[in-house]
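Engineer: no sequence on this one, just coordinates:
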């Protein structure tokens, strides 16, 4: 992990202003109006989920320098590590599986540095899907690169481009268990998952096939990662809990 970053809290620290919640983004070719340009992108449900929970969303493009990461962490009140494409298997010492998508080195480098800085600064975070996988890798863990091969079914991503749903069992003694209870039906779309758990992390939720669906960082102020996509569902309690912690309530 990186050295601890000194925190000059954002405007949410004590003056009643809503907390600033950073959300990581894609950087992809996009079309709007007459333009076809490279753009920093984020599915709108992430932004709406943070807004409805009472936070101010701040989009974090993957081109931020390592020096810029420290500046972000010093000014934000919490971070959402968003979903996205597959991580580079080189990050966890594995060969690329034939079903693993080509990596995005720029985003991988940025988010790896961001996760480590957020952990070191004790900044509240919610890591989602790819974000959970990045947290695990940042802590020295590994990934299962293609779940259908490992578990024998496609239940974690039933249809291409369509978010599915499945139940998860949650440890009620965990942070996520305190928010959601002992079980939940969750929106799902992923073909990779946690393999060997990273140092200091605890698995706290599981699918019926025993795939790890949530991990936490014990001792961290609010360190939670879920394999599902809470931004795609109606239940916004995870975002509400993150924003409440960021606001210091």
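Structural biologist: Looks like it came in fine. If you're wondering where the values come from, they're calculated on a predicted model, not measured in any experiment. Numbering: from 1, shown residues only.
Engineer: all contacts plus neighbour counts: C-alpha atoms, from now on.
Structural biologist: OK.
Engineer: residue 123 reaches residue 221, doesn't it?
Structural biologist: Yes. Applying Cα atoms under 8 Å as the test, residue 123 and residue 221 come out as touching, 6.9 Å apart.
Engineer: so which of those two has more stuff around it?
Structural biologist: Applying other Cα atoms under 10 Å to residue 123 and residue 221 shows that residue 123 carries more neighbours, namely 24 against 15.
Engineer: can you map out the strands along this protein?
Structural biologist: Assigned by DSSP state E, the strands in the chain fall at 20-24, 26-32, 35-41, 56-60, 78-81, 125-128, 143-144, 164-170, 183-188, 193-194, 202-207, 212-216, 223-226.
Engineer: output those as JSON lines; include the columns mean neighbour count and distance to residue 98.
Structural biologist: Converted to JSON lines, these look like this (neighbours: other Cα atoms under 10 Å; distance: least, Cα to Cα, whole Å):
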{"stretch": "strand 20-24", "mean neighbour count": "25", "distance to residue 98": "27"}
{"stretch": "strand 26-32", "mean neighbour count": "13", "distance to residue 98": "22"}
{"stretch": "strand 35-41", "mean neighbour count": "12", "distance to residue 98": "26"}
{"stretch": "strand 56-60", "mean neighbour count": "19", "distance to residue 98": "30"}
{"stretch": "strand 78-81", "mean neighbour count": "27", "distance to residue 98": "26"}
{"stretch": "strand 125-128", "mean neighbour count": "26", "distance to residue 98": "24"}
{"stretch": "strand 143-144", "mean neighbour count": "20", "distance to residue 98": "13"}
{"stretch": "strand 164-170", "mean neighbour count": "19", "distance to residue 98": "23"}
{"stretch": "strand 183-188", "mean neighbour count": "19", "distance to residue 98": "22"}
{"stretch": "strand 193-194", "mean neighbour count": "24", "distance to residue 98": "16"}
{"stretch": "strand 202-207", "mean neighbour count": "20", "distance to residue 98": "25"}
{"stretch": "strand 212-216", "mean neighbour count": "25", "distance to residue 98": "22"}
{"stretch": "strand 223-226", "mean neighbour count": "26", "distance to residue 98": "25"}
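Engineer: next, the one to line up against it:
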């Protein structure tokens, strides 16, 4: 009998340790929590790589809480199992539930209290890349978007609106009004969602709307430096073709790159790009800090009121930027190279400088 009770107690304790309602049970006021939206297994692996290799430098008391909407398509039981199997005691999960639809995102709604609890118990949040946002979220008809997980977008757009406010309701008081130094950053889709959540819009397809290329054959005739993902995959059967592009960006006159992120303003570092949509009308209080090589695509945004709110259209989180991994090629006739080789020393320095700023921003919040 005692063995049975002990076993039941052990199982209950184990399940509680890896529960997906972290902020309802286990908050330690001596810890610093960073939220990770869409915490898939690959996201956890990414953060592990960045922190273990000192690209993203965090103190010992920093822990990560993956937050997600229960109606998302991904099965986050996989993440919970991964955390348990790898004994990752600094990673946790928090599920958010409620009624979200395209009409109630930019106002107080059924998840507002849960968002506020996550905000109150954390120092910052990271929004990652992903599929297309439903154009209805920013008041447009879907003409060129491929929407696969609308619930994820409803959640992340509403969360960012709660954090920052937007043109949709000028009377709304955002969470950061009370804590203006809170860290909010995002990559690729994360930047697009930040723009949409604050009242901006998107170009639904860069090749067609910006360059007038209606198919892959026409798109690959565009200058390689002006492509934002690899369309050769649609035309050639070659297992070494990368799905992304590594192309240069340029900095605007905004002081974010140069003064805030310590880089030389005249540099044009290569970055990793994998998108076909882009910020169009810019959201409330956001400023453009970087552009594509030809100046036609927004590559980075920063908030003019909240100093630790900024995002980029590219992917600085990808591990293969920081060391040689798989050798791939962009076009069928290219020689295979690693991402690390392609971006070169200048690109690596830029990406490390960007993560250094994220690390410093988090440290400033924590203190």
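Structural biologist: Received it, and whenever you're ready, just let me know what you need. Nothing here was measured: the structure is a model prediction, and the numbers come from that model.
Engineer: tm score of chain vs chain?
Structural biologist: Remark: TM-score between the superposed chains equals 0.79 [TM-score structural alignment, normalised by the length of structure 1]; 222 aligned residues with a Cα RMSD of 2.4 Å.
Engineer: coming back round to it: mind putting the strands of structure 1 in CSV, distance to residue 177 of structure 1 included?
Structural biologist: Output for those, formatted as CSV (distance: least, Cα to Cα, whole Å):
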stretch, distance to residue 177 of structure 1
strand 20-24, 22
strand 26-32, 30
strand 35-41, 31
strand 56-60, 25
strand 78-81, 19
strand 125-128, 14
strand 143-144, 24
strand 164-170, 6
strand 183-188, 8
strand 193-194, 19
strand 202-207, 8
strand 212-216, 10
strand 223-226, 11
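Engineer: residues contacting residue 60 of structure 1?
Structural biologist: Neighbouring residues of residue 60 of structure 1 by Cα atoms under 8 Å, 6 or more residues apart in numbering: 22-25.
Engineer: the corresponding residue of structure 1 for residue 136 of structure 2 and residue 53 of structure 1, how far apart?
Structural biologist: Taking TM-score structural alignment, the alignment pairs residue 136 of structure 2 with residue 90 from structure 1. Distance, residue 90 of structure 1 to residue 53 of structure 1, using Cα to Cα, to the nearest Å: 36 Å.
Engineer: state the distance from the spatially closest residue to residue 227 of structure 1 that is not a sequence neighbour to residue 145 of structure 1.
Structural biologist: Nearest residue to residue 227 of structure 1, sequence neighbours excluded (Cα to Cα, 6 or more residues apart in numbering): residue 129, at 4.2 Å. Using Cα to Cα, one gets 13 Å for the distance from residue 129 of structure 1 to residue 145 of structure 1.
Engineer: how about residue 125 of structure 1?
Structural biologist: In terms of Cα to Cα, residue 125 of structure 1 sits 24 Å off from residue 145 of structure 1.
Engineer: mind listing the helices for the stretch 1-150 of structure 2?
Structural biologist: Listed in chain order, the helices of the stretch 1-150 of structure 2 (DSSP state H, counting those that start in this stretch) span 2-17, 41-52, 77-85, 112-120, 150-164.
Engineer: please identify the deepest-packed of those.
Structural biologist: Ranked by mean neighbour count under mean count of other Cα atoms under 10 Å, these are led by helix 150-164, which reaches a mean of 25.
Engineer: show me what that one is packed against.
Structural biologist: Applying 3 or more Cα pairs under 8 Å, 6 or more residues apart in numbering; DSSP states H and E, one finds that helix 150-164 of structure 2 contacts strand 62-69, helix 112-120, helix 189-197.
Engineer: could you check the angle the first one makes with helix 41-52?
Structural biologist: By that I understand strand 62-69 of structure 2. 160 degrees (axes from the mean of the first three to the mean of the last three Cα atoms, to 10 degrees).
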